[in-house]
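Visitor: need a structure here:
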Amino acid sequence: MISTTIIQDLIIYFARFVPVRVRKEMLKQPQNARFAGYEEVKADILNVSEVQALPDFDSFVVSVNNKLVSDRVKNSRNFMLFIEYGDIKVLTANGVTRNEVGLSVSVACELNEANNDMLNEAMKMQRGLELMQLILMDMQEESKNCGVLEFATSPVQVMPLDPSLFFGHGGWAASFIRKQTVI
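Guide: Model (predicted):
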């Protein structure tokens, strides 16, 4: 059985790294076009503590819609947090069911050749790597403290984002499997 809130749980979890003002900006669906349960999940997203929020982020995207991702990336001026999900597996062994979801967590910023020299780019890439490290450390700590959920299972691969493939933005993408025991 696949967890019925698997994608919502991802959004709520990663919202902790983004300031509330950015979360509010991403939740603009008109009242008459909202899917059932929208208000409840929106409240959960907005109520996530800002203790771990990283002020560098001015955009937060969790989507498989290339147009939406493109628009958000192009409008981001500082750093953005982009979560991509897919490849959901359901595994059952010894009466225990586990969901596994392939995830990619990206931290990116604009790398414009017109206003960016080598040193500035290197400094942006370094800051992006620092932000990624903070997120990965939190995910690993969460995995240690929670018996039914594992984030950032080994191996975690962190690779640079190619600006030519990511709408002029560069940074880092970490890919891994998220495992959750379904009770």
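
Visitor: Going by C-alpha atoms from here, please, whenever you check contacts or count neighbours.
Guide: Will do.

Visitor: Tell me the buried residues in the helix or strand hosting residue 82?
Guide: Secondary structure from DSSP states H and E places residue 82 in strand 79-93. For strand 79-93, burial by neighbour count (16 or more other CA atoms under 10 Å) applies to 79-85, 88, 90.

Visitor: what about the strands in this structure?
Guide: Per DSSP state E, the chain carries strands over the ranges 57-62, 79-93, 96-110, 149-150, 157-161, 169-182.

Visitor: this one next, for a side-by-side:
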Amino acid sequence: MKTLITYSSRYGTSEKVARLLADRLPGDVHVQDVVERPDVDWAGVDHVIVGSSIRMGKIQDEMTAWLHINESELLKRPLGLYLCAGTPTAAERKRELEAAYRDALRAHAYFVEVVGSGYDFERMGFLDKAIVRMMAKQTVSSLNLDEAMLDELVESAQASLRTRSENP
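Guide: The predicted structure is shown next:
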């Protein structure tokens, strides 16, 4: 069983989550940045997890395009969807998830949730730093992952893998 974890990450938080998930999942796990490497050989992929960061209320354009191009392949496989976003309320998280992932993908996925947030000031430009300082009240780099959500994603992925191996 091969699991593909794809992500887009402007400042590294979604990438960190993708690598944490890869360390926690069994079997052959491949991690891929869709901005740097958008092409996928779907022939060997049994399971997919997609993650992205939110900036100014939306995911990166490259991820949006990748999801559109690969939607039919994603709908053929067990799918987990996560976002890294600093949204404090459930209503904001729901709005961002709905904006990031189309209805068909969300309906198909076994997991759709925000798993945390982070700000890497070393990778940010001046304007982004100013926005984060003002909006998020952050002045230093941080990584705030929701361990319970990460555990839930891993457990859901493992259950999906077990079900798929029992019913090929």
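
Visitor: Post the TM-score for the overlay when you can.
Guide: The TM-score (TM-score structural alignment, normalised by the length of the second structure) is 0.33; 90 aligned residues with a CA RMSD of 4.9 Å.

Visitor: quick revisit: output the strands of the first structure in a markdown table; the columns should cover distance to residue 73 of the first structure.
Guide: Listed next are these as a markdown table, based on distance: least, CA to CA, whole Å:
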| stretch | distance to residue 73 of the first structure |
| --- | --- |
| strand 57-62 | 8 |
| strand 79-93 | 7 |
| strand 96-110 | 8 |
| strand 149-150 | 28 |
| strand 157-161 | 13 |
| strand 169-182 | 7 |
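
Visitor: Which of the ones you listed sits closest to residue 44 of the first structure?
Guide: Closest to residue 44 of the first structure of the strands of the first structure is strand 57-62 (CA to CA; 15.4 Å).

Visitor: list the contacts for residue 174 of the first structure?
Guide: Applying CA atoms under 8 Å, 6 or more residues apart in numbering to residue 174 of the first structure gives the contacts 104-106, 132, 156-159.

Visitor: Neighbour-wise, which one of those leads?
Guide: Counting neighbours by other CA atoms under 10 Å, the top entry in the contacts of residue 174 of the first structure is residue 106, with 27 neighbours.

Visitor: Quick check: chain neighbours aside, which residue is closest to it?
Guide: residue 173 (4.1 Å; CA to CA, 6 or more residues apart in numbering).

Visitor: coming back round to it: which one of the contacts of residue 174 of the first structure is nearest residue 125 of the first structure?
Guide: residue 132 (10.4 Å).

Visitor: My read is that that closest one contacts residue 172, right?
Guide: Yes. When contacts are counted by CA atoms under 8 Å, residue 132 of the first structure is listed as touching residue 172 (7.3 Å).

Visitor: which residues do these two both contact?
Guide: 106-107.

Visitor: Counting residues, name the longest helix you see in the second structure.
Guide: helix 147-166 (DSSP state H).

Visitor: oh sorry, the question was meant for the first structure
Guide: Under DSSP H, the first structure gives helix 118-145 as its longest helix.
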